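1. Need a 3D model of the following:
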Amino acid sequence: MRMLVLHGPNLNLLGTRERSLYGTTSLKAVNDAITRLAEQIGIHVEIKQSNSEGELVTWIQEARTGFDGLIINPAGYTHTSVAIRDAIAATALPTVEVHLTNIHQREPFRHRSYIAGVALGQVSGFGPTGYLLAMRGLLDHLKSTRTARRTPRKGGGKA
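-> Okay, here's the model as predicted:
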């Protein structure tokens, strides 16, 4: 199985930006933890970060071929980007939205996620561990949907 992990704007500054909110863990350390877990659970993971909305949209569109699922932290684009939302909807890839902080405990403008409506699920408030939770949840979902597709219905008739 193959997963694409996308980090949105300003996440390249993790470890140095607003430490009281985002902690001291760098993006490299987050990516290293993601890579280690991927190896442990036997999946291929590709990780990318961009501050550009258009680049994120392009990567999401390209993920239609070659990836089984998407994990995305759209960061500030969570609350503004119909384009990212539409790209996720268009690919129909199972997607998990991740946020390091609990967006529902923050400023009111952060409570609205354009991504949530097209995502399989959302993990927020667990810091970098949220990515690992998202990977495990997405893997479980992908395995169960593959099993369901392979399991013939009893009785041989149409449902």
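2. For the rest of this, base every contact and every neighbour count on C-alpha atoms.
-> Will do.
3. and the spatially most central residue of the chain, which of the three is it?
-> By Cα atoms, centre = their mean, the mean C-alpha position of the chain lies nearest to Ile71, the distance being 1.7 Å. Going by DSSP: H, G, I helix; E, B strand; the rest coil, the secondary structure assigned to Ile71 is strand.
4. list the buried ones in stretch 120-133?
-> Residues of stretch 120-133 classed as buried: 120-125, 127-132 (neighbour count, 16 or more other Cα atoms under 10 Å).
5. Among those, which one sits closest to Gly76?
-> Using Cα to Cα, Ser124 is the member of the buried residues of stretch 120-133 that lies nearest Gly76, at 13.8 Å.
6. thinking again about what came up before, the residue nearest to the centre of the chain: what's it in contact with?
-> 3-6, 95-98, 131, 134-135 (Cα atoms under 8 Å, 6 or more residues apart in numbering).
7. Which pair of those residues spans the longest distance?
-> Met3 and Val98 (14.0 Å).
8. For Leu4, give its distance to Asn73.
-> Relative to Asn73, Leu4 is positioned 11 Å away (Cα to Cα, to the nearest Å).
9. between the two, which one's more packed in?
-> The neighbour comparison of Leu4 against Asn73 (other Cα atoms under 10 Å) goes to Asn73, with 25 against 21.
10. Let's see this one next, to set against the first:
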Amino acid sequence: MAQIVVIHGPNLNLLGQREPEIYGTSTLEDINRQLTELGNQHSVELEFFQSNHEGQIIDRIHSAIGSAEGILINPGAFTHYSIAIRDALSAVPIPAVEVHLSNIHAREEFRKLSVVAPVAVGQISGFGIQSYELGLLALVGHLQRLGRLT
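-> Okay, the predicted model is just below:
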């Protein structure tokens, strides 16, 4: 069974409590549970990782080499300024899809720039928990087109 690493960036451990008017009431565990069910339907195994630390996220991206077919990532605030996470995604031969719960393009000016987007297969934002589901489906479809999933 193919493996996809799901990386949740900073402050996402507080989902369900943190600004529910922006991020909704679903918890990180809710998201992971729904993604697991969706992954099972598409014969992919998901591994979940959350960190508030840039270096740990970079290390997890690097360690996916040789073990994961794809990366689904919500870089959180690192989206807007972490050249290091962008470079890590660019350095590994693993397709990545960037997701966001809120529509980053409809928020504060500084949130409209994603330094990650240019090295991702695509970006999905603004659909709450469904952004993750749509991102996973898009990544699965991309991997199928590449012949990495059957």
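11. thinking again about what came up before, take the contacts of Ile71 of structure 1 and keep only those in strands.
-> In strands, judged by DSSP state E, the following of the contacts of Ile71 of structure 1 are found: 3-6, 95-98.
12. contacting residues around Gln34 of structure 2?
-> For Gln34 of structure 2, the contacting residues are Glu133, by Cα under 8 Å, 6+ apart.
13. That one maps to what in structure 1?
-> Under the alignment (TM-score structural alignment), Gln34 of structure 2 maps onto Ala33 of structure 1.
14. ok, now how distant is that match from Gln40 of structure 1?
-> 11 Å.
15. before we move on, what about Ala87 of structure 1?
-> 30 Å.
16. Show me which of these two is the more surrounded one.
-> Legend: neighbour count by other Cα under 10 Å for Ala87 of structure 1 and Gln40, higher for Ala87 (20 against 9).
17. and the more buried one, that's in a helix?
-> Yes - counting by three-state DSSP, one finds Ala87 of structure 1 located in a helix.
18. Check whether it really touches Val57, as I assumed.
-> Yes - counting by Cα atoms under 8 Å, Val57 is a contact partner of Ala87 of structure 1 at 6.0 Å.
19. I figured Ile73 of structure 2 hits Leu89, correct?
-> No - with contact defined as Cα under 8 Å, Ile73 of structure 2 does not reach Leu89; the gap is 9.9 Å.
20. got any residues that touch both of those two?
-> By Cα under 8 Å, 6+ apart, Ile73 of structure 2 and Leu89 have these common neighbours: Ala96.
21. and these two? which has more neighbours close in?
-> In this view Ile73 of structure 2 and Leu89 are compared by other Cα under 10 Å, and Ile73 has more residues nearby, 28 against 21.
22. how far away is the more buried one from Leu139 of structure 2?
-> Counting by Cα to Cα, the gap from Ile73 of structure 2 to Leu139 of structure 2 is 11 Å.
23. what touches both of the two?
-> Joint contacts of Ile73 of structure 2 and Leu139 (Cα under 8 Å, 6+ apart) are 96-97.
24. ok, now which ones touch Pro10 of structure 2?
-> Contacts for Pro10 of structure 2 (Cα under 8 Å, 6+ apart) come out as 50-53, 75-78.
25. Leu37 of structure 1 too?
-> Leu37 of structure 1 neighbours (Cα under 8 Å, 6+ apart): Leu132.
26. which residues of structure 2 fall in helices?
-> Using DSSP state H, the helices of structure 2 run over residues 20-23, 28-41, 54-63, 83-91, 129-146.
27. As TSV, those with distance to Ala106 of structure 2 would be great.
-> What follows is the helices of structure 2, written out as TSV (distance: least, Cα to Cα, whole Å):
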stretch	distance to Ala106 of structure 2
helix 20-23	11
helix 28-41	23
helix 54-63	25
helix 83-91	22
helix 129-146	15
